[in-house]
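**Q** Just need the structure, nothing else, for what follows:
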Amino acid sequence: MHIKLLFILSFAMLFSCNTGDKKTQKEAQSNQSKDVTIKNHSYGNIDKIRTAHLHLELNVDFQNQILAGVARHKMINEGANRAIFDIKDLKIDSITLGAEGNEVSANYEVGKRDSLLGSPLIVELTKNDRFVNIYYETTKNSEALDWLAPELTGSKKHPFLYTQGQAILTRTWIPVQDSPENRFTYSADLKVPSDLMALMSATNPTVKNDDGLYSFQMKQPIPSYLLALAVGELEYAQLGPKSGAYAEPHMIAAAEKEFKDIPQMIEAAQKIYGDYLWDVYDVIVLPYSFPFGGMENPRLTFATPTLIAGDGSLVSVIAHELAHSWSGNLVTNASWNDFWLNEGFTVYFENRIMEAVYGKEIADMLALIEFQELESSVNEMMSSGREKDTHLKLELQERDPDEGMTDIAYVKGAFFLKTIESKVGRETFDQFLSSYFNAYQFETLTTEEFVSYLKSNLLEKENVDFNVDAWVYGEGIPDNVVKIKSDRFEKAEKLAIEIKNEDELPAEFTSLSRDDKITQEWIAFIRAFEGKLAKEKMIKIDEQLNFADCGNAEIMSEWYILGIKNNYTEIRPEIKAFLKKVGRRKFLAPIYTTLASTDETLKWGKEVYKEARPYYHAISYKTVDEILGVKY
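**A** Predicted coordinates:
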């Protein structure tokens, strides 16, 4: 009761005291911002002063679709006379210095806005100042925030909000030094509508508070892109002693069933690389507009509902996000040029978890699907003059770091590690990686630092000659990449070739049901047509297997692409319904890219997109805008 009373008073006083004098903001002609430098997509001067702990006090206003309140930064000051934060499309009301209750107005300036990076927020202080309090509001242009109207949720009764900060969007909802190099702890006090539950990448409730007041703590230091918030009509289901699932009421039972193996995954992961250091591992199933398969926010993975396939066939995404608890969250890339250190390790570790829980045959099929996608990405990049983008170490200066979120970082990175494992042996490699995670836990590092560690602690130690530079700084896929085979894949591909080349469907196919093969086998089957299959045969396959409306987004998206390429217009209603429902960029980008390949399909694609775009997060619609060449 005492805590809640203080909480209510803090919100009541938020905009009535200590908000400072608006005149303390300097005029635009000030020269301060001329001295600001950009490092790793951030204006923050973290080499001189950096956030050690962030406390948020925010009101979640669904009616006006804004977050309003204060970000209180407790900082480590190495003698700086100014602190520089990243902001983009935030309204700064005032800034104060000093601990709460003892605040004084600060002089500050908002520098020139860059369309990608936003603006530097420059706050004057003295070398003795440790506390910077930024009173602010988000705006309609805050790209991290996805405000969903009730009709876009399961019950159609309540609105929903979630954030997506990676890579550099946290600055659009919190004024922060938005660089992965800076790790800090955080806490938060939130006021939300009383009929909704609030969750963050921190300690979380499992039941709704009737007063709409929530408090959060994240005691482990994290980079800013892992700060996350979700508010909606949510229920919780416990899966194990350290894990549970949140979802909207209509989906909670399905989520509980789909993710039942998470406790086994946690156990398997810990056996390989050591203790899970984030206390609990929960998953929240978000509405369909969520742009990714999953996001590894610590303690609370954000997941797309497209993972709910009914048969557990897509839970490798959950294994991936769990693996991030070591690679990415525990040990973090120092810059977005080093993104493969997050994702390559995670894909490798994901595959190890899947092998431990479901067996090597399943893990190998998952790896083969990913390798097919890597080969396709490499071929496209090499043929379009983007050879440098096939390097593991990227060059993303003055580019959107989202451009580095490709199969190169994920799958080439994983196969780099798989290939090293094949040379040194799994036991030796596991010992090396375990020591690596232990040596750098809760720290960041660059590619160069990892390569040095790799050579000193593994390759030289084991007297192994390995072409590290060719993998890290070279183009394409090196010739010594480890090879993976799958008899089940080969059978699926052989069946597809027979269907393609013969007049009648083979007897083997006519006796099949969709349950006879797992998702990855059907993907291999569809891809084996290499983009060409007579429409009449696609109709017959659909009559038997109903790929077009099977409910499995992985299979449906592959089938839709094949259908668009072969003028299978009969499934346009299903494609349209899918594009208006699902906001996951992994599916949207290839479907819309295929639609853009001819004038006729492009015209239809633009018509669908005009209706579907309001259902997408900014991350997805910005990508599709570019694919279709449209502006809104």
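
**Q** only C-alpha atoms for contact and neighbour calcs from this point on.
**A** OK.

**Q** For the host helix or strand of Val472, list every residue counted as buried.
**A** Take DSSP states H and E as the rule and Val472 turns out to sit in helix 468-473. Buried positions in helix 468-473, judged by neighbour count with 16 or more other CA atoms under 10 Å: 468, 471-472.

**Q** got it, and stretch 621-632?
**A** Within stretch 621-632, the residues that qualify as buried by neighbour count (16+ other CA under 10 Å) are 621, 623-625, 627-628.

**Q** again with stretch 365-382
**A** Quick answer for stretch 365-382 (16+ other CA under 10 Å): 365-371, 373-375, 377-378, 381.

**Q** Over to stretch 44-61?
**A** Judged by neighbour count using 16+ other CA under 10 Å, the buried positions of stretch 44-61 are 44-46, 49-60.

**Q** what do you get for stretch 600-612?
**A** In terms of neighbour count (16+ other CA under 10 Å), stretch 600-612 has its buried residues at 601-602, 605-606, 608-609, 612.

**Q** hmm, who's touching that stretch?
**A** Contact with stretch 600-612 is made by 564, 576, 579-581, 592, 595-596, 628, as judged by CA atoms under 8 Å, 6 or more residues apart in numbering.

**Q** How many residues are close by Asp487?
**A** 10 (other CA atoms under 10 Å).

**Q** swap that for Gln431, please
**A** Residues near Gln431, counting by other CA under 10 Å, number 13.

**Q** structure for this one too, so we can compare:
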Amino acid sequence: MRISAAASVVSLSVLALACSRNDQASEPEPSASDAPGVEQEASWPAPTAADIRDPFTYANYQDVRVTHVDLDLAVDFETKTLTGTAELDFERLSDDVSALVLDANDLNIEMIETHADGDWVTTSYDLGADDDIMGSRLEIALPDGADKVRVTYATSPEAEGIQWLSPEQTASGEHPFLFTQFQPLLARTMVPLQDTPAVRITYDARITTPPELIAIMSARQDPTGERDGDYSFRMSQPIPSYLLALAVGDIEFQAINDHIGVYAEEYILQASAEEFEDTPKMEEAMERLYGPYLWDRYDLIVLPPSFPFGGMENPRLSFMTPTLIAGDKSLTNVVAHELAHSWSGNLVTNATWRDAWLNEGFTSYVENRTMEALYGEERAVMERHLDKASLMRDVQEAERPALTALKMPADLAHPDDAFSQVSYAGGMFFLKFLEERFGRDAFDAFLRSYFDEYAFQSITTADFLSYFEDHLWADQPQAVTKEEIDAWVFEPGFPDTIEDPQSDAFERVSAQMDTWLGGGDVSGLQTSEWTTHEWLHFINNLPEDISIDQMSALDGQFDLSTSQNAEIANAWYLKAIKASYEPAFEPLDAFLIRVGRGKFIYRLYQALVDNGRREWAQSVYERARPGYHPIAQRRIDGIMAG
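**A** Model prediction:
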């Protein structure tokens, strides 16, 4: 059992911010539960510094904390840089603070000034050596009375958090495109700041661009504003730095309702609006369960195919992959996931990446509940069934057992390691376990109170456990044991109490598969009513020893090698690689060139390497790499290097 000090009850909530409920200047002391019926030993151990401190930041945020950032940046596609200033407001949490320590990564700093008594004065600073993961430590001297710093700087053309696309890499072929992706620690490649989820900031921004392009950010903006190359933004709610987001390009807008709409390149705008037209219903379902949406507008932008993720929950403006546009709304659970982050992740945030399940597990749970509310229990069960299969695969393939516990280990090598299905599906199944033990009505009320209690704060796993102990477990002390909670949160793998989602629809698919594999004709497969989920179940469960003739029969009947549904195509290509089904390799080549979504391409390249196709994979990658996001390039470089 791995409990030790991992269960912190110390909150890393932003202190003294207007939207925060906690205005103290020091961390609260952990308290044991005095709830009736819960024995004293049920409380978890007191925290250590390793539980409280985010190890992936240089920032001295426990002594001085940035509260607001004012950006004034010019976009230069010729040099692939952003140039300008970042003005940071901060508050001192310690009386003897003499320096502000920030995170920076490949920033070219020209000058730093401090503000005191109405004047800006140049100050000294030290920019440390570059670390491959964390970038550089930027220490700025703070004279007495200083309340702001202003950094004049430029980003690097190689900034990992910013992708610059040439006109040829866009659909129109006429204009360049820029978009950012900062989770988990790449905001420091665009702005010098305290780049940790433990610190929440508000921000204003002025972005200047070529006049024919539009800039949009994760902040308040006018979706009908003129294209004049000068754009202003305001984010009034405090957010963690990884939720800063910027996109610049030849982008159009289409409204879905009065406060939800879609941005995209013209070629995909109408299809995207139609695909995402149920987003208002998703918002309504979430509000009924978990309280009002607190971010005003909710828009989405469909990015070019090189975007490395399914979606990114930037507040007010979720970034989405074009691979979701399937034409039948079968992949819109990703929209539900990003919208759900408006409660779990954006509103209540993990304070360190060791606690990533607080963001992703809660969000996956809310997503699944929303799918059930909109499309019925059968779809929700199918999605949980597929999620569990992915979870078990990730647990089996994990490099270290410690990476298969919800609470990540203190020696986590990189925050990316926390973003497996362990945090997503594993966290969801833990909350599903609690829902089953305490009852849905009680658990829904608890979750709503949890979101209210920690709104606009950053917390740890132990904050959740403490709140759970006092506000749910205390009312039903016999519902679970401490040993069961420990097994879910702190121990590697997942306990036997994990749900086994059984789908009648999948059983019918399996029955058809068995009939066909037993000698039936492929034309006897009745697939006209199958959803994407049923196709995935069918393809994923094809036998390992499937013959080339059987693959060919399926492909000839259903055109799987050229499927326009990216999820189905990806599942088929994985089977084709293992079976050495040659007719799939030409369309696979085109898929890898066209699609940059990591969920697909990482596993495909790995499968190619593992199945004796390294040279073929390398030849494709050499052509595809320039169009991939730097995050994807780094991951696939590692795969190719073995």
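
**Q** returning to that earlier point: out of the buried residues of stretch 44-61 of the first structure, who's nearest Ala303 of the first structure?
**A** Nearest to Ala303 of the first structure among the buried residues of stretch 44-61 of the first structure is Val60, at 21.9 Å by CA to CA.

**Q** contacting residues around Asp549 of the second structure?
**A** So Asp549 of the second structure contacts nothing (CA under 8 Å, 6+ apart).

**Q** which SSE is it in?
**A** Element membership for Asp549 of the second structure (DSSP H and E) is helix 548-558.

**Q** Which residue numbers in the first structure does that helix align to?
**A** Aligned by TM-score structural alignment, helix 548-558 of the second structure corresponds to residues 535-545 of the first structure.

**Q** do the same with stretch 230-243 of the second structure
**A** The aligned range for stretch 230-243 of the second structure is 213-226, by TM-score structural alignment.

**Q** Quick check: buried residues in that stretch?
**A** Using 16+ other CA under 10 Å as the test for burial, stretch 213-226 of the first structure gives 213-218, 220-226.

**Q** what's the distance between Leu300 of the first structure and Ala202 of the first structure?
**A** Between Leu300 of the first structure and Ala202 of the first structure the distance is 7 Å, computed by CA to CA, to the nearest Å.

**Q** quick one: which helix or strand includes the residue sitting furthest away from the middle of the first structure?
**A** Ranking residues of the first structure by C-alpha distance from their mean position (CA atoms, centre = their mean) puts Asp503 at the top, at 44.7 Å. When elements are assigned from DSSP H and E, Asp503 of the first structure belongs to no helix and no strand.

**Q** Next one: it from Ile497 of the first structure, what distance?
**A** According to CA to CA, Asp503 of the first structure stands 12 Å off from Ile497 of the first structure.

**Q** what do you get for Thr51 of the first structure?
**A** Separation of Thr51 of the first structure from Ile497 of the first structure (CA to CA) stands at 58 Å.

**Q** Leu579 of the first structure too?
**A** Leu579 of the first structure sits 29 Å away from Ile497 of the first structure, taking CA to CA as the criterion.

**Q** quick one, which of these two is more surrounded?
**A** Per other CA under 10 Å, whichever of Leu579 of the first structure and Ile497 has more neighbours is Leu579, with 24 against 17.

**Q** Residue in the second structure paired with the more buried one?
**A** Under TM-score structural alignment, Leu579 of the first structure pairs with Leu592 in the second structure.

**Q** Map Ile459 of the second structure across to the first structure for me.
**A** Under the alignment by TM-score structural alignment, Ile459 of the second structure pairs with Leu445 in the first structure.

**Q** Check Asp299 of the second structure too.
**A** When the first structure is aligned by TM-score structural alignment, the residue opposite Asp299 of the second structure is Asp282.

**Q** which SS class is that match?
**A** strand (DSSP: H, G, I helix; E, B strand; the rest coil).

**Q** Quick check: Leu294 of the second structure is in a helix.
**A** No: read with three-state DSSP, Leu294 of the second structure is coil and lies in no helix.

**Q** nearest spatial neighbour of it, skipping sequence neighbours?
**A** Ser342 (7.8 Å; CA to CA, 6 or more residues apart in numbering).

**Q** what about the aligned partner of that neighbour in the first structure, is that helix, strand or coil?
**A** Aligned by TM-score structural alignment, Ser342 of the second structure pairs with Ser325 of the first structure. Following three-state DSSP, Ser325 of the first structure is assigned to coil.
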